[in-house]
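A.B. asks: Only the shape, not the letters, is given here:
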């Protein structure tokens, strides 16, 4: 066998059933989504219910003022992967000249100036309208109960609040009012209530129109009107991660738009599968390029549990992430990056020793965007950037994820994020804040991901759909910012090439490189770093060091929050698998 055999035991079983399956990053979201399936809702109804619950139970990881990316296929058309585009664009007033006039070289990582137009809620409502079956009020009921009655505060939520407590107390009093009791962070396990957000959801649930579709459309319009409160609130200058006070440029007219839509997925073959991702306004095509490069290599150099396999995966990731940073952006053409000739040429650039250079390719012969290479600093700035995994491997939080499959063959993976409680000041009338996705843009007109009004920032959100024999079979994803596709590559290799089950692949030790330009403020780069779970083994780790990698041990169970659902068409069953790390993600189904 070319791959290391999977473990004899897994942390939990791969769930198998015939009615419906859910996996997510929080047990309450999984339970809410499964409850919808039990009431004969379909996978899209269930995903929406779970998605709104995630706003409440993982508020440091996503929020209603943020964004999402989904990818799905319907049971009626299982061979057509569709992207749920929930990434809002830059507001009309968000120009490079305006930000430069504020004395900025980078878009800040926290504060209202970095807010893109929120699209997460609009995307959930669009999905429910066009592919769901249930009434909005019924789908929102679990989230309303969670916000009204309270949910237990996660240890990670409490830790994030504690880290930004001084920022809240000194500069963001509305956030302090919502998240701090007597000036202190909540203790893990304490119930936290958000009555303002419960009120907001109840307003959406109460809108009326003659039919179901009309009611959801009316709710989308009402949501845009409700968001207008954020524009007036953030117009007052407030503290940003730059250390200065700025007023947001987003307006009520920006917020009244309905930015979500459906798009065709970008696809690429790998072995006997086809992998589907969002377009180059996300980082998704980087995973496709990685698989195109690895597809031409023999199986025995693809096992991430071996020295040569781990090295090959890391060096491939360095190449494709350089291409991401040099070429991706809203409207970019990534087809040349996924072609056969380019994949072969990039594979030839993989060295036997660790590369220490930023090496974007030149698929069309022109010069790639020369992104600034700012060396990574030790430590992190509280309240800035996406709450993700630091270069040291220490968890500062993540994003969220949910996967659902139903008995009618509908299957979906969604990664919601942004609007973290530490992103910008809480809008008191709404009970949440706006996100900071514009920090992924450059204040440089030559960049493919430059800040431009109406253009989407190049997001890191990157769920995956896998097709076999022309039909969708796996929906999967993970939180983790720049690591999302990095952690999905080893999982896909282990499943497709190594024959692992999904749970075996999730449980297996993983790794990622830090040799990328961080998508989040302050946009740093670490040219040779590799972060590994200790379970990869001393021999493999020593081999990576000999090859010149700067290896950081993250601990036994620290990297990735992968989950997945799937369809076994040979057996006529469905399955689900979830991440054990952090003791938070769960799968459910029957």
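C.D. replies: Received the coordinates, thanks. The structure presented is a predicted model; accordingly, all values stated were derived computationally and were not measured.
A.B. asks: When you work out contacts or count neighbours from here on, use the C-alpha atoms and nothing else.
C.D. replies: Will do.
A.B. asks: Could I get the full set of helices for the stretch 401-550 of the chain?
C.D. replies: Taking DSSP state H, counting those that start in this stretch to define them, one finds helices in the stretch 401-550 of the chain at 484-492, 502-507, 538-546.
A.B. asks: would JSON lines of those with distance to residue 452 and mean neighbour count be doable?
C.D. replies: Formatted as JSON lines, those follow (distance: least, CA to CA, whole Å; neighbours: other CA atoms under 10 Å):
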{"stretch": "helix 484-492", "distance to residue 452": "25", "mean neighbour count": "25"}
{"stretch": "helix 502-507", "distance to residue 452": "38", "mean neighbour count": "26"}
{"stretch": "helix 538-546", "distance to residue 452": "41", "mean neighbour count": "16"}
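A.B. asks: can you put the ones you listed in CSV and add distance to residue 204?
C.D. replies: What follows is the helices of the stretch 401-550 of the chain, written out as CSV (distance: least, CA to CA, whole Å):
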stretch, distance to residue 204
helix 484-492, 32
helix 502-507, 37
helix 538-546, 52
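A.B. asks: what's the closest of the ones you listed to residue 228?
C.D. replies: helix 484-492 (32.3 Å; CA to CA).
A.B. asks: neighbouring contacts of stretch 100-109?
C.D. replies: Residues outside stretch 100-109 that contact it (CA atoms under 8 Å, 6 or more residues apart in numbering) are 99, 113-114, 240-242, 246, 384-386, 423, 436, 438-443, 520-522.
A.B. asks: Check the gap between the spatially most central residue of the chain and residue 221 for me.
C.D. replies: Centroid-nearest residue in the chain: residue 461, 3.3 Å away (criterion: CA atoms, centre = their mean). Using CA to CA, to the nearest Å, we find residue 461 at a distance of 25 Å from residue 221.
A.B. asks: Kindly report the same for residue 507.
C.D. replies: From residue 507 to residue 221 the distance is 43 Å (CA to CA).
A.B. asks: Now residue 24: closest residue in space that isn't a chain neighbour?
C.D. replies: Leaving aside its chain neighbours, residue 24 sits nearest to residue 402 (4.2 Å; criterion: CA to CA, 6 or more residues apart in numbering).
A.B. asks: need the contact list for the one you found.
C.D. replies: Residue 402 makes contacts with 22-25, 30, 47, 50-51, 413-415, 477, 563, as judged by CA under 8 Å, 6+ apart.
A.B. asks: In TSV: the residues you listed, plus distance to residue 295.
C.D. replies: TSV is the format used below for the contacts of residue 402 (distance: CA to CA, whole Å):
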residue	distance to residue 295
22	30
23	28
24	29
25	30
30	34
47	32
50	35
51	34
413	24
414	26
415	26
477	21
563	23
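A.B. asks: okay, pairing it with this:
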């Protein structure tokens, strides 16, 4: 039995991690906007209603399919500043990039990326797509219990160390769950962006809004903000290394995706500056080992998937990074070499492959390292996700994140904070993800798209930090091996490995770690433990916030959303 119906329609579909974003996107489609217009409107709403999981100061990767064209990746992952060197960090007395504060700030890419999508593929004005977010920020929305809890957990730090955050989030005390909260400063910021292009044509107005962000009042406020030291996860106060000229020098880019053919579909991911290729590697390693069809996720299937994930993520940690050469990663000889390492017992080693010679791996701590308050990713379900399809066949998969309210102090007068994506870089020379000026930190954000042999195009993804491409794998296995529809595959029990180097501060790994939903069954969990997996049963419904939206050649649109957390929502007409 499904937790909710799989939705079908013809006008369009929006699925996201918050019902208000899905509703805003669908309202745009209903009023004649296309998928780009709807995605941008919904994306800005997510900044307002999930501020603990994304914000204007964060980042955005997306994959976009336009009928008649090859799918493209929109990179809204901002780079490090010109002053972000290993030596500069050492001079400040730090041996790793802290997960909170200002040192981990990179160029905030989400807003320029959303506006680039609107300019290049949309039809609506900046003011019209921003109207939904402005209304929710100005008049208020009923705050999620998790947002209220995050503010409550951060209240002491806000009051004692980050007064601008206290002024923004604690003006009336810690909010209660479902209390109506407002962010008039953010509404004002968005209104100023819209006003920047007043009287100009649509494309020029988009460029004017981007310029106001990257070179105008936003960049000026950020430049002043990062120069004032604040206490971060190290326990000491440090200034940031980002500058206004770094923002002015950068714009989002369009790129080609990477792809792999798997069971009647070509799965597409963003490039080596994301962890996305690890999903393709998992599929390539697994395929010859998988049954044609299975009735359930048994111990054999979960074991194989987990071991393939360990290998793929070891390659991620050794080889992936901005500008990295992943040639050969998905070639069958290399996949066969990796596949041969999978045995009947759980591996407890980190085993990156020799993709281009001997792998260079960072020095990491084993599980159990003490975690500084507020460091790293905010929750297991961090980040947001959004899938949009319109009646003409434009399909968009987007995974915005960063700029979490609890990760960095609010910028005075703007209503948001900066992201901390540079915590994913290492202060060691010679790694694929070594700190350097002007590079994109390798992000965990991992939107996906599938081009089916029958012409169906599907967008899908999930929040979840390092776990995103484990939960997406379990969904794909549900569809490709168990024969489930999208909603049933999202509902199916999920799992993920923690046998990888955490992308977040502190950078640790848990040898053999495997988190599972109890619905896999006691027999499966017991057998996985017998094989040496260090299994943690995390409850019946706790892993993943997947969503999917698709369009078939006959014009049918479909959508499915995650029931976990009682928050994700799909809308179709």
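C.D. replies: Perfect, I can see it now. It should be emphasised that the depicted structure is a prediction, and the values quoted were computed from it without experimental measurement.
A.B. asks: returning to what we had before: how about the residue nearest to the centre of the first structure, what's its partner in the second structure?
C.D. replies: Under the alignment (TM-score structural alignment), residue 461 of the first structure pairs with residue 445 in the second structure.
A.B. asks: and what of residue 131 of the first structure?
C.D. replies: Aligned counterpart of residue 131 of the first structure in the second structure: residue 121 (TM-score structural alignment).
A.B. asks: Please give the number of neighbouring residues around that match.
C.D. replies: 16 (other CA atoms under 10 Å).
A.B. asks: Same question for the one 4 residues further on.
C.D. replies: Residues lying near residue 125 of the second structure (other CA under 10 Å) number 19.
A.B. asks: Wait, it touches residue 199, no?
C.D. replies: No. Judged on CA atoms under 8 Å, residue 125 of the second structure makes no contact with residue 199 at a distance of 11.3 Å.
A.B. asks: Check the contact lists of those two and give me the overlap.
C.D. replies: Contact criterion CA under 8 Å, 6+ apart; residues shared by residue 125 of the second structure and residue 199: residue 205.
A.B. asks: centre of the chain versus the helix ranked longest in the first structure, how much separation?
C.D. replies: Ranked by number of residues, the top helix in the first structure under DSSP state H is helix 212-234. Remark: helix 212-234 of the first structure is offset 24 Å from the chain centroid, using CA atoms, centre = their mean, to the nearest Å.
A.B. asks: What of stretch 126-137 of the first structure?
C.D. replies: Centre-to-centre, stretch 126-137 of the first structure and its host chain are 23 Å apart (CA atoms, centre = their mean).
A.B. asks: neighbouring contacts of it?
C.D. replies: With CA under 8 Å, 6+ apart as the test, stretch 126-137 of the first structure has contacts from 41-45, 48, 84, 202, 204-206, 212-213, 215-217, 260-261.
A.B. asks: So how do I select the buried members of those in PyMOL?
C.D. replies: Buried residues within the contacts of stretch 126-137 of the first structure, by 16 or more other CA atoms under 10 Å, are selected in PyMOL with:
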select buried, resi 41+42+43+44+45+48+84+202+204+205+213+215+216+217+260
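A.B. asks: Which of the three states applies to residue 567 of the first structure?
C.D. replies: strand (DSSP: H, G, I helix; E, B strand; the rest coil).
A.B. asks: and the residue nearest to residue 24 of the first structure, what pairs with it in the second structure?
C.D. replies: When the second structure is aligned by TM-score structural alignment, residue 402 of the first structure is paired with residue 386.
A.B. asks: re earlier: just put the contacts of residue 402 of the first structure in TSV and tack on neighbour count and distance to residue 348 of the first structure.
C.D. replies: TSV is the format used below for those (neighbours: other CA atoms under 10 Å; distance: CA to CA, whole Å):
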residue	neighbour count	distance to residue 348 of the first structure
22	38	40
23	36	38
24	39	38
25	30	38
30	29	43
47	35	42
50	33	44
51	32	42
413	34	33
414	31	34
415	29	33
477	30	29
563	31	32
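A.B. asks: Show me the residues you listed that map onto strands.
C.D. replies: Mapping the contacts of residue 402 of the first structure onto strands (DSSP state E) picks out 22, 23, 24, 413, 414, 415, 477, 563.
A.B. asks: check contacts around residue 467 of the first structure.
C.D. replies: Residues near residue 467 of the first structure by CA under 8 Å, 6+ apart: 79, 273, 274, 275, 276, 473, 474.
A.B. asks: Of those - the most surrounded one?
C.D. replies: In terms of neighbours by other CA under 10 Å, the contacts of residue 467 of the first structure top out with residue 276 at 29 neighbours.
A.B. asks: Please name the nearest non-neighbouring residue to the residue mapped onto residue 34 of the first structure from the second structure.
C.D. replies: Using TM-score structural alignment, the partner of residue 34 of the first structure in the second structure is residue 26. Spatial nearest neighbour of residue 26 of the second structure, excluding adjacent residues (CA to CA, 6+ apart): residue 14 at 6.1 Å.
A.B. asks: In the first structure, what sits opposite the one you found in the alignment?
C.D. replies: Under TM-score structural alignment, residue 14 of the second structure pairs with residue 22 in the first structure.
A.B. asks: again with residue 300 of the second structure
C.D. replies: Here residue 300 of the second structure is matched to residue 308 in the first structure, going by TM-score structural alignment.
A.B. asks: wait, isn't that match in contact with residue 301?
C.D. replies: Yes. If you go by CA under 8 Å, residue 308 of the first structure and residue 301 touch, sitting 5.7 Å apart.
A.B. asks: Out of the contacts of residue 402 of the first structure, the closest to residue 328 of the first structure would be?
C.D. replies: Using CA to CA, residue 415 comes nearest to residue 328 of the first structure of the contacts of residue 402 of the first structure, at 19.3 Å.
A.B. asks: Tell me which residues touch the equivalent of that closest one over in the second structure, please.
C.D. replies: Aligning on TM-score structural alignment places residue 415 of the first structure opposite residue 399 in the second structure. Contacts for residue 399 of the second structure (CA under 8 Å, 6+ apart) come out as 60-62, 383-386, 445-447, 461-463.
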